[in-house]
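**Q** here is my input, please return the structure:
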Amino acid sequence: MEKQNVIKSKGGRPKKTIKREQLMALKCTSYERKVIETRAKSANLSVSEYLRELGLTGKIDSRNKALPKEVLSFTATLNHMAANLNQIARKRNGTDELSPLERAGLKVQSGQVKELAIEIKNYLR
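**A** Reported below is the predicted structural model:
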């Protein structure tokens, strides 16, 4: 039998379209370093992003990268529900039937999804 050459994907992070491969170092005092790090943190940027933006445009556009607590709460709830539903689906897609307790849990979960959808709609208004 012949072996076929199969090229497997290595997986991992996809390649960036613009690769930053050039390294630029600068010398500063420890005080200057703390000031730069503090300003970068207050602008919600890494030190590299902060210095790059400052060098290219001469100003920093302060952006808020943090999501509101409500959005993080919705995301956490949805992730928890998705894990539960995935476990039920895996069992159901196999040969096992759902027990009455699991069916009741599924009904409760369905109600929680509806409540969460209402909360999200109210938040977006």
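**Q** from here on, just use CA atoms for contacts and neighbour counts.
**A** Fine.
**Q** and Leu67, how far from Phe74?
**A** As judged by Cα to Cα, to the nearest Å, Leu67 and Phe74 stand 11 Å apart.
**Q** the two: which has the busier surroundings?
**A** The neighbour comparison of Leu67 against Phe74 (other Cα atoms under 10 Å) goes to Phe74, with 15 against 8.
**Q** give the contact list for that one.
**A** Neighbouring residues of Phe74 by Cα atoms under 8 Å, 6 or more residues apart in numbering: 116, 120.
**Q** please tell me how far it sits from Ala104.
**A** Taking Cα to Cα, one finds Phe74 at 23 Å from Ala104.
**Q** just Thr29 next, same as before
**A** 64 Å.
**Q** higher neighbour count, these two?
**A** A direct count of neighbours by other Cα under 10 Å for Thr29 and Ala104 places Ala104 higher, at 12 against 8.
**Q** and for comparison, fold this next one:
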Amino acid sequence: MQKIIKKRTGNKGGRPKAELKRNTHLTVMCNIIEKKIIQSNAKSARTNVSVYLRELGLNGRVRMVVKTLPKEVLQITGMLNHMAANLNQIAKKRNKGEDLNALDRALLNQEVRAIQEVVKDVKFYLV
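**A** Take a look at the predicted model:
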């Protein structure tokens, strides 16, 4: 019996290759206090030290991108993450072949009602 081997053609997926790869190192000498200040400034600019120093060296300043979401959106996101964790626990139990007890069924019904409330909140927010 012959095995048929298919060769993959086209895109293999994954992260695309960078056009200009950054592969040269530049070392900066500083004391521990200066290092902490640079790290703190990079963190406040919401970037890493390498990007922070490169931007500062090439442009003389660092662009700060501030992303803010409304409080309601953050609350809904937190609620959805909590629900997802609960549903994942129930799914694991069901995939092991275990039946749901009365407490699990009650929690599941509570999650369903909470999801329905989130959907209402999202619709209200969008309208």
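**Q** just the TM-score for the two chains, thanks.
**A** In this superposition the chains share a TM-score of 0.60, using TM-score structural alignment, normalised by the length of the first structure; 112 aligned residues with a Cα RMSD of 3.4 Å.
**Q** got the contact list for Ala89 of the first structure?
**A** Ala89 of the first structure is in contact with no residue at all, counting by Cα under 8 Å, 6+ apart.
**Q** to which residue of the second structure is it aligned?
**A** Under the alignment (TM-score structural alignment), Ala89 of the first structure pairs with Ala91 of the second structure.
**Q** centre of the chain to whichever strand or helix holds that match, how far?
**A** Ala91 of the second structure belongs to helix 71-95 when elements are defined using DSSP states H and E. Mean C-alpha position of helix 71-95 of the second structure versus that of the full chain (Cα atoms, centre = their mean, to the nearest Å) differs by 15 Å.
**Q** mind listing what's buried in the helix or strand following that helix?
**A** On the C-terminal side of helix 71-95 of the second structure, the closest following helix or strand by DSSP H and E is helix 102-126. By 16 or more other Cα atoms under 10 Å, the buried positions in helix 102-126 of the second structure come out as 108, 111, 115, 118.
**Q** can I get these in JSON lines with distance to Thr27 of the second structure?
**A** Conversion of these to JSON lines gives the following (distance: Cα to Cα, whole Å):
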{"residue": "Leu108", "distance to Thr27 of the second structure": "55"}
{"residue": "Glu111", "distance to Thr27 of the second structure": "53"}
{"residue": "Ile115", "distance to Thr27 of the second structure": "52"}
{"residue": "Val118", "distance to Thr27 of the second structure": "50"}
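**Q** and of those residues, the nearest to Arg61 of the second structure?
**A** Taking Cα to Cα as the measure, Arg61 of the second structure sits nearest to Val118 out of those, at 41.7 Å.
**Q** which ones are touching the closest one?
**A** Contacts here follow Cα under 8 Å, 6+ apart; on that basis Val118 of the second structure touches Ile76.
**Q** and the counterpart of it in the first structure, how close does it get to His80 of the first structure?
**A** Here Val118 of the second structure is matched to Leu116 in the first structure, going by TM-score structural alignment. The spacing between Leu116 of the first structure and His80 of the first structure, counted by Cα to Cα, is 12 Å.
**Q** overlap of the contact sets of these two?
**A** Joint contacts of Leu116 of the first structure and His80 (Cα under 8 Å, 6+ apart) do not exist.
**Q** how far apart are the helix holding Ala91 of the second structure and its match in the first structure?
**A** Here the mean offset of helix 71-95 of the second structure against the first structure after fitting is 3.0 Å, by mean Cα distance after the TM-score superposition for the first structure.
**Q** run the angle between that helix and helix 102-126 for me.
**A** Interaxial angle of helix 71-95 of the second structure relative to helix 102-126 (axes from the mean of the first three to the mean of the last three Cα atoms, to 10 degrees): 150 degrees.
**Q** what comes up buried for helix 71-95 of the second structure?
**A** 76, 80, 83, 87, 90.
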